[in-house]
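Q: Sequence and computational prediction follow.
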Amino acid sequence: MRTEVEKAVAGIEQVLTLLRRHLDWDTAQLRLDALNAQTESPDFWNDPEKARAAMRERDDLDVAVKSVHELESGISDNVELIELGEAEGDDEIVVEAETALFDLQSMARRRQIETLLSGEVDSNDCYLEIHSGAGGTESQDWANMLLRMYTRWAERRKMKVETIEMHDGEEAGIKSATIQIKGHNAYGWLKTESGVHRLVRISPYDSAARRHTSFSSVWVYPVVDDSINIEINESDLKVDTYRASGAGGQHVNTTDSAIRITHVPTGIIVACQAERSQHKNRATAMAMLKARMYEAEMQKREEAANAQAASKTDIGWGHQIRSYVLQPYQMVKDLRTSVESGQPALVLDGDIDQFMEAALAERVGVATDTDGD
């Protein structure tokens, strides 16, 4: 085998060793067998809260164990194919197997980072909010492009996306939107996306074809379950009802079913117009408020923990994290990790893994050789 291929195999095997150690491999397999047996019990759902916790643990463990098996079989199968191709002088088989091993190496890096997402709510679903900045139609169109980017990213990972709230722009795009992304480690992957995203391009809305710079803010926070106790006093809430806007069926605008809740002490505002029922929208908005308050507390803890680390990049709300340049050249650059891509069209179509991997690797201290295209 070529030196590059041998390095790829060694890298995958190193990750496998780390994953097995992190999982406590023998114990993890025994625990998964026990959980599978538990979920097949006829009285499993007698205690729904306990059952949901067990299901989540089982699903997380199942994904982790299957990842190890997938990497193991990937190495074995492709090394055998390379040896077979070399023995028979079939270069096509060799090239295909080598390409598969390089892809497997990239997957191994992702699995390593994902396994190390050990935060309390990293495995949870999440809410993602997008707000257009100053600049009218141009900024609102940029916010809509970001909404599509994250939706496409989620779809690539087989995650579900639900629209919670959306306000359309006057001419094009959106003023704001909130979506819920449901899938394994949704919050863990997306949590580093919070911040300001900058677009530079020739505006399609400018008759003089001038270059414009637009900004939109992204905010990601986890969906939290009832096991996390967040106390909210009703007296601290300001609740407004209004008529929903945007797509949603012929009856969406006929009643004041949309809900906006303001938590006065913190200034946190959430809104929901996903359902026709005001009660359902209020329940969803309260769940969002609880999640926002929990995330704010987590951020305070993280900032306190990092206060002494001058090298840490501040990625809080209101700070620019990434630039997307479409003219006069094409480049997407993450300002925290310096990861770049020369293919913004792919990035805006949801190909953002390299940016998230680098940001997450920096957080958990994992070495990565992620490079732009």
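A: Happy to help now that I have it. Numbers count the residues shown, from 1 in each chain.

Q: Could you use CA atoms for every contact and neighbour count after this?
A: Fine.

Q: if you go through the stretch 151-300 of the chain in chain order, where are the helices?
A: Ranges of helices in the stretch 151-300 of the chain, per DSSP state H, counting those that start in this stretch, are 186-190, 278-305.

Q: CSV for the ones you listed, including mean neighbour count?
A: Compiled in CSV, the helices of the stretch 151-300 of the chain are given as follows (neighbours: other C-alpha atoms under 10 Å):
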stretch, mean neighbour count
helix 186-190, 24
helix 278-305, 17
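
Q: Out of those helices, which gets nearest to residue 196?
A: helix 186-190 (14.0 Å; C-alpha to C-alpha).

Q: what does the closest one contact?
A: When contacts are defined by C-alpha atoms under 8 Å, 6 or more residues apart in numbering, helix 186-190 is touched by residues 114, 117, 119, 121-126, 220-222, 356, 360.

Q: Let's see if you can find the most crowded of those.
A: For these, neighbours were counted using other C-alpha atoms under 10 Å, and residue 126 has the most, 28 neighbours in all.

Q: Could you tell me which of the contacts of helix 186-190 belong to helices?
A: 114, 356, 360 (DSSP state H).

Q: quick one: which of the contacts of helix 186-190 is nearest to residue 87?
A: For the contacts of helix 186-190, the nearest to residue 87 is residue 114 (37.4 Å; C-alpha to C-alpha).

Q: Identify the residues contacting the closest one.
A: Residue 114 is in contact with 185, 188, 189, counting by C-alpha under 8 Å, 6+ apart.

Q: Can you tell me which of the contacts of helix 186-190 end up in strands?
A: Under the assignment DSSP state E, the contacts of helix 186-190 contribute 126, 220, 221, 222 to strands.

Q: Switch those residues over to JSON lines; also include distance to residue 319.
A: Formatted as JSON lines, those follow (distance: C-alpha to C-alpha, whole Å):
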{"residue": "126", "distance to residue 319": "21"}
{"residue": "220", "distance to residue 319": "14"}
{"residue": "221", "distance to residue 319": "16"}
{"residue": "222", "distance to residue 319": "20"}
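
Q: Put this next to the previous one:
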Amino acid sequence: MRTEIEKTVAEIEQVLTLLRRHLDWDTAELRLDALTAQTESPEFWNDPEKARTTMRERDELDVAVKSVRELEAGIRDNVELIALGEAEADSAVVKEAEDALLELKQLARRRQIETLLSGEVDANDCYVEIHSGAGGTESQDWANMLLRMYTRWAERRKMKVEIIEMHDGEEAGIKSATIVIKGHNAYGWMKTESGVHRLVRISPYDSAARRHTSFSSVWVYPVVDDTIDIDIREADLKVDTYRASGAGGQHVNTTDSAIRITHIPSGIIVACQQERSQHKNRATAMAMLKSRLYEAELQKREEEANAQSASKTDIGWGHQIRSYVLQPYQMVKDLRTSVESGQPSLVLDGDLDAFMEAALAQRVGVATDVESQ
């Protein structure tokens, strides 16, 4: 094999060594077998709360073990293909295997970063709130583009997306939307997306075809379960009902089933119009409020922990984190990590991994070689 391919294989194997060490490989395989045996027991669901905890541990361990085995198999199969192609002077086979190894290197790097997702709720599902900024139709269209971008990113990762609440713009786009992304490490990956996103383009809504700058805000917080105790006093809540807007059927649009809850001490506001039942919408809104309060506490802890750090990264609400320029040139640039892409159409179609990986690595102080696209 050529030197560059040998180097690629060595880099993947180095990541594999780190992943096995992180998992404590022999113990992990035994633990996975034991957890799988527990889930197959007829009495497993007699204690639902314990069963859910066990299932979660089992599923997370299963994903980690399969990731290592996938990398091992990928190295083995493609190294064998290269040897076979070189022996038969089949350059097409060699090129295919080399390309596959380069893709495997990117996957290995992603798996390495995933090992850093060890926060209390990194493995959880997450809520994503998107709000258009000042600027009317232009910013509302930009908010809708962001909603599509995150939906496509989730779909690429085989995650599920549900719309919790949405307010359409007067002419186009959306004023705001809340979605929940369901999948392994959804919050861990998405948490660095909180902030202000800036778009520069020739406005399709301007008859003079002038260039416009639009802003929309994104806020990400984890879905938390009943194992996390958040004290919410009923006296601290202001609950409003209102008629749902947007798509949802005749019943949704003609009854006051939507719920808005304001947590008076913190000023946090959540809303839900997903269900026809006011009771169900209230339950969902309360779950969202609980998650928002928990996320606020996580952010407070992080800010306190980083108070003395000169390299602290602002990731909170109100901080611009990324610019998407469509005119006069084409570029997406993350202002925190300096990662760039010259293909904004791909980024807006959900190709966000390079930006997320770099932001995660920076957040935990780990160097990476994530390259500009």
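A: The structure has been received and is ready for your questions. Fair warning: this is a prediction, and the values are worked out from it, not measured in the lab.

Q: now what about the TM-score between them?
A: Remark: TM-score between the superposed chains equals 0.99 [TM-score structural alignment, normalised by the length of the first structure]; 373 aligned residues with a C-alpha RMSD of 0.6 Å.

Q: I'd like the helices of the stretch 151-300 of the first structure laid out as JSON lines, including distance to residue 226 of the first structure.
A: Formatted as JSON lines, the helices of the stretch 151-300 of the first structure follow (distance: least, C-alpha to C-alpha, whole Å):
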{"stretch": "helix 186-190", "distance to residue 226 of the first structure": "17"}
{"stretch": "helix 278-305", "distance to residue 226 of the first structure": "9"}
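
Q: quick one: the strands in the stretch 51-200 of the second structure?
A: Using DSSP state E, counting those that start in this stretch, the strands found in the stretch 51-200 of the second structure span residues 126-132, 160-168, 174-182, 195-202.

Q: Among those strands, which comes closest to residue 91 of the second structure?
A: Distance to residue 91 of the second structure, taken as C-alpha to C-alpha, is lowest for strand 160-168 among the strands of the stretch 51-200 of the second structure, at 40.4 Å.

Q: The closest one against the first structure, how far on average?
A: Overlaying the first structure shows strand 160-168 of the second structure at a mean distance of 0.3 Å from the equivalent residues (mean C-alpha distance after the TM-score superposition for the first structure).

Q: can you give me how far that strand is from the chain middle?
A: Distance of strand 160-168 of the second structure from the chain centroid (C-alpha atoms, centre = their mean, to the nearest Å) equals 16 Å.

Q: cool, and stretch 41-48 of the first structure?
A: Centroid separation for stretch 41-48 of the first structure versus its chain: 32 Å, with C-alpha atoms, centre = their mean.

Q: picking that back up, out of the strands of the stretch 51-200 of the second structure, which is the most enclosed?
A: strand 126-132 (a mean of 25; mean count of other C-alpha atoms under 10 Å).

Q: for the ones in helices among the contacts of helix 186-190 of the first structure, which one is nearest residue 66 of the first structure?
A: residue 114 (13.4 Å).

Q: Any chance of the strands of the stretch 51-200 of the second structure in CSV with distance to residue 345 of the second structure as columns?
A: Output for the strands of the stretch 51-200 of the second structure, formatted as CSV (distance: least, C-alpha to C-alpha, whole Å):
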stretch, distance to residue 345 of the second structure
strand 126-132, 20
strand 160-168, 21
strand 174-182, 20
strand 195-202, 12
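
Q: compared with the second structure, how much does the helix ranked longest in the first structure deviate?
A: Longest helix of the first structure, by residue count under DSSP H: helix 48-88. Per the superposition on the second structure, helix 48-88 of the first structure and its aligned residues are separated by 0.5 Å on average (mean C-alpha distance after the TM-score superposition for the first structure).

Q: what range in the second structure matches that helix?
A: Aligned by TM-score structural alignment, helix 48-88 of the first structure corresponds to residues 48-88 of the second structure.

Q: Can you list the buried residues in stretch 215-235 of the second structure?
A: By 16 or more other C-alpha atoms under 10 Å, the buried positions in stretch 215-235 of the second structure come out as 215, 216, 217, 218, 219, 220, 221, 222, 223, 224.

Q: what's the answer for stretch 248-261 of the second structure, then?
A: For stretch 248-261 of the second structure, by 16+ other C-alpha under 10 Å, it's 252, 253, 256, 257, 258, 259, 260, 261.

Q: What is the nearest of the ones in helices among the contacts of helix 186-190 of the first structure to residue 329 of the first structure?
A: Relative to residue 329 of the first structure, the closest of these is residue 356; by C-alpha to C-alpha it sits at 23.0 Å.

Q: and the residue sitting nearest the centre point of the second structure, how far is that from residue 175 of the second structure?
A: In the second structure, the residue lying closest to the centroid (C-alpha atoms, centre = their mean) is residue 190, at 2.7 Å. Separation of residue 190 of the second structure from residue 175 of the second structure (C-alpha to C-alpha, to the nearest Å) stands at 21 Å.

Q: try residue 269 of the second structure
A: In terms of C-alpha to C-alpha, residue 269 of the second structure sits 15 Å off from residue 175 of the second structure.

Q: Could you do residue 155 of the second structure as well?
A: From residue 155 of the second structure to residue 175 of the second structure the distance is 23 Å (C-alpha to C-alpha).

Q: cool, residue 356 of the second structure as well?
A: 25 Å.

Q: circling back: dump the buried residues of stretch 248-261 of the second structure into JSON lines; add distance to residue 109 of the second structure as well.
A: Converted to JSON lines, those look like this (distance: C-alpha to C-alpha, whole Å):
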{"residue": "252", "distance to residue 109 of the second structure": "45"}
{"residue": "253", "distance to residue 109 of the second structure": "47"}
{"residue": "256", "distance to residue 109 of the second structure": "49"}
{"residue": "257", "distance to residue 109 of the second structure": "46"}
{"residue": "258", "distance to residue 109 of the second structure": "43"}
{"residue": "259", "distance to residue 109 of the second structure": "43"}
{"residue": "260", "distance to residue 109 of the second structure": "42"}
{"residue": "261", "distance to residue 109 of the second structure": "41"}
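
Q: mean distance, stretch 289-297 of the first structure to its aligned residues in the second structure?
A: Mean deviation for stretch 289-297 of the first structure: 0.1 Å (mean C-alpha distance after the TM-score superposition for the first structure).

Q: ditto for stretch 14-21 of the first structure
A: With the two structures superposed, stretch 14-21 of the first structure lies on average 0.4 Å from its match in the second structure, counting by mean C-alpha distance after the TM-score superposition for the first structure.

Q: Of all the residues in that stretch, which ones are buried?
A: Across stretch 14-21 of the first structure, burial judged by 16+ other C-alpha under 10 Å covers 15, 16, 19.

Q: I'd like those written out as TSV, with distance to residue 201 of the first structure and secondary structure added.
A: Listed next are these as TSV, based on distance: C-alpha to C-alpha, whole Å; DSSP: H, G, I helix; E, B strand; the rest coil:
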residue	distance to residue 201 of the first structure	secondary structure
15	40	helix
16	43	helix
19	43	helix
